[in-house]
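Asker: Sequence and predicted structure are below.
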Amino acid sequence: MKKTFIMIIITFTAFLALVQPVSAWAAPNHYAIAEEVYYSLPADAQDNLDLSTMLDGADDPDFKFFDFQYHHYPASAEKANYWILKGKVYYQNEDYKQASYCFGVATHYISDSVCPPHSEGGHSGYEHTKCELQSMLLEPHITDKTGDLDSELNSANQMSGNAWDQWLKTDDDKYIQQCLNKAADLSYMGVNNAVS
């Protein structure tokens, strides 16, 4: 019995080491980021937007579009800007449900730009999966509401790469938390600028 259990663990670990993951943050992280953005927006924007529809959009790049080629900056930034602008047009035309969906999708692409395993190459599927699993135990928090999304994305991507390197060395969750917070910050900047 003990040998069987050990063999299962070894097989599973080997599988994780070989698998090349295609997603960045896990779906619960994308939902938490979209929710954090929604509840940080001005009251009038919260009244107009629909959180449920925003959450629906937050996972669609992975589960509906199967759009795995845009998980890395700068391609993810192009997609984020596309969805932010589309959401802004819907918002200005008072089609708040469509705006909510677009903003949810945009938060996905923005946050993928700051996902540590996607900021630096040369890592195993096991490391990526481990980071993703650990990130699901953390909650994003908006820590900086100032700045411009486009000008912040490049430096945030570099910060994420540094955080990834440090996390690989130390296994300290503070580096993942830093990136989750930055993903929430940038997502807030993008959506808030679109509704203001």
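Answerer: Structure's in. What do you need?

Asker: Only C-alpha atoms from now on, for both contacts and neighbour counts.
Answerer: Fine.

Asker: Residue 5: neighbouring residues, count only.
Answerer: 10 (other Cα atoms under 10 Å).

Asker: Oh, that last question was meant for residue 2, not what I typed.
Answerer: Neighbourhood size, residue 2 [other Cα under 10 Å]: 7.

Asker: again with residue 76
Answerer: 23.

Asker: now do the one 4 residues further on
Answerer: By other Cα under 10 Å, the residues close to residue 80 number 29.

Asker: residues in contact with it?
Answerer: Listed by Cα atoms under 8 Å, 6 or more residues apart in numbering, the contact partners of residue 80 are 105, 106, 107, 108, 109, 110.

Asker: Just checking the distance from the strand or helix carrying the first one to the centre of its chain.
Answerer: Translated: residue 105. Assigned by DSSP states H and E, residue 105 belongs to helix 96-112. Mean-position distance between helix 96-112 and its chain equals 11 Å (Cα atoms, centre = their mean, to the nearest Å).

Asker: try stretch 5-19
Answerer: Its chain's C-alpha centre and that of stretch 5-19 lie 27 Å apart, by Cα atoms, centre = their mean.

Asker: Against that first model, consider the following:
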Amino acid sequence: MASTATNTPAPTTTKPSATAAADGVTKTSDVFGAGCAGVPQDPANKGSLAGMAMDPVATAASNNPLLTKLVAAVKATNLVDTLNSQEAITVFAPADPAFAELGDAKFAELAANPNQLAPILQYHVVGKRYDAKGLEQAGSVKALSGGDLKIAGSGDSLTVNGAPVLCGNIPTKNATVFVIGKVLTPPAA
């Protein structure tokens, strides 16, 4: 069955809620950022905002056309079940063009070396669920890998370690997701 376009406009200008949710849980109406236009709009599509909200984060990402490289990296490191089983996390998910900046050879090298790739991926995950306002208020959050992530700006100009948030406050069953424009590099050990 072919997907049909809906009359619902892309959530490209929606601003995050004025008040931060204490638990970091968001709704599809809280999503913001110009990059959200790349998310399927048909609510029946599992990669749409409504579809992603129903699934745990790794499963939700696997249905999103903006995150195919991230999903490949998560699968290469056997982190799918780990991410899906977490109770409440925040994920900074690099969009495919962010991985493209690494180059195909570097991505293939990392994917072939899960011990090198896993700490990079863990640097994109925070062990607490935040929405955009909560991140702004925190100013800095600790990644699962132990490194600090600096949050700057607000609304459509929110950044994580200088990486722009392209589409933020995406709800999944167990995480709030922020699609970002670059792969974050963990600090040297």
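Answerer: Everything's here; your move. None of these values were measured; they are calculated from a predicted model.

Asker: Could you quantify their similarity as a TM-score?
Answerer: Laid over one another, the chains give 0.30 as their TM-score (TM-score structural alignment, normalised by the length of the second structure), with 106 aligned residues with a Cα RMSD of 5.8 Å.

Asker: ok so, going back, return the members of the contacts of residue 80 of the first structure classed as buried.
Answerer: Neighbour-count burial (16 or more other Cα atoms under 10 Å) applied to the contacts of residue 80 of the first structure gives 105, 106, 107, 108, 109, 110.

Asker: Return the distance of the third one relative to residue 3 of the first structure.
Answerer: Plainly put, residue 107 of the first structure is 45 Å away from residue 3 of the first structure if you go by Cα to Cα, to the nearest Å.

Asker: go on, the fourth one?
Answerer: In this structure, residue 108 of the first structure and residue 3 of the first structure are 42 Å apart, going by Cα to Cα.

Asker: Next up, the contacts around the most centrally placed residue in the first structure.
Answerer: With distances taken as Cα atoms, centre = their mean, residue 111 lies nearest the centre of the first structure, 3.0 Å away. Residues in contact with residue 111 of the first structure (Cα under 8 Å, 6+ apart) are 25, 30, 33, 180, 183, 184, 186, 187.

Asker: hmm, back to that, turn the buried ones among the contacts of residue 80 of the first structure into a markdown table, including distance to residue 58 of the first structure.
Answerer: Below are those laid out as a markdown table (distance: Cα to Cα, whole Å):
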| residue | distance to residue 58 of the first structure |
| --- | --- |
| 105 | 5 |
| 106 | 7 |
| 107 | 6 |
| 108 | 5 |
| 109 | 9 |
| 110 | 10 |
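
Asker: Quickly name whichever of those residues is closest to residue 46 of the first structure.
Answerer: Minimum distance to residue 46 of the first structure across those is 15.7 Å, recorded for residue 107 (Cα to Cα).

Asker: give the contact list for the residue nearest to that closest one when sequence neighbours are not counted.
Answerer: Counting by Cα to Cα, 6 or more residues apart in numbering, residue 187 is the residue found nearest to residue 107 of the first structure once chain neighbours are left out, at 5.1 Å. Neighbour list for residue 187 of the first structure: 33, 34, 37, 106, 107, 110, 111, 149 [criterion: Cα under 8 Å, 6+ apart].

Asker: again, only using 7 Å
Answerer: Contacts for residue 187 of the first structure (Cα atoms under 7 Å, 6 or more residues apart in numbering) come out as 37, 107, 110, 111.
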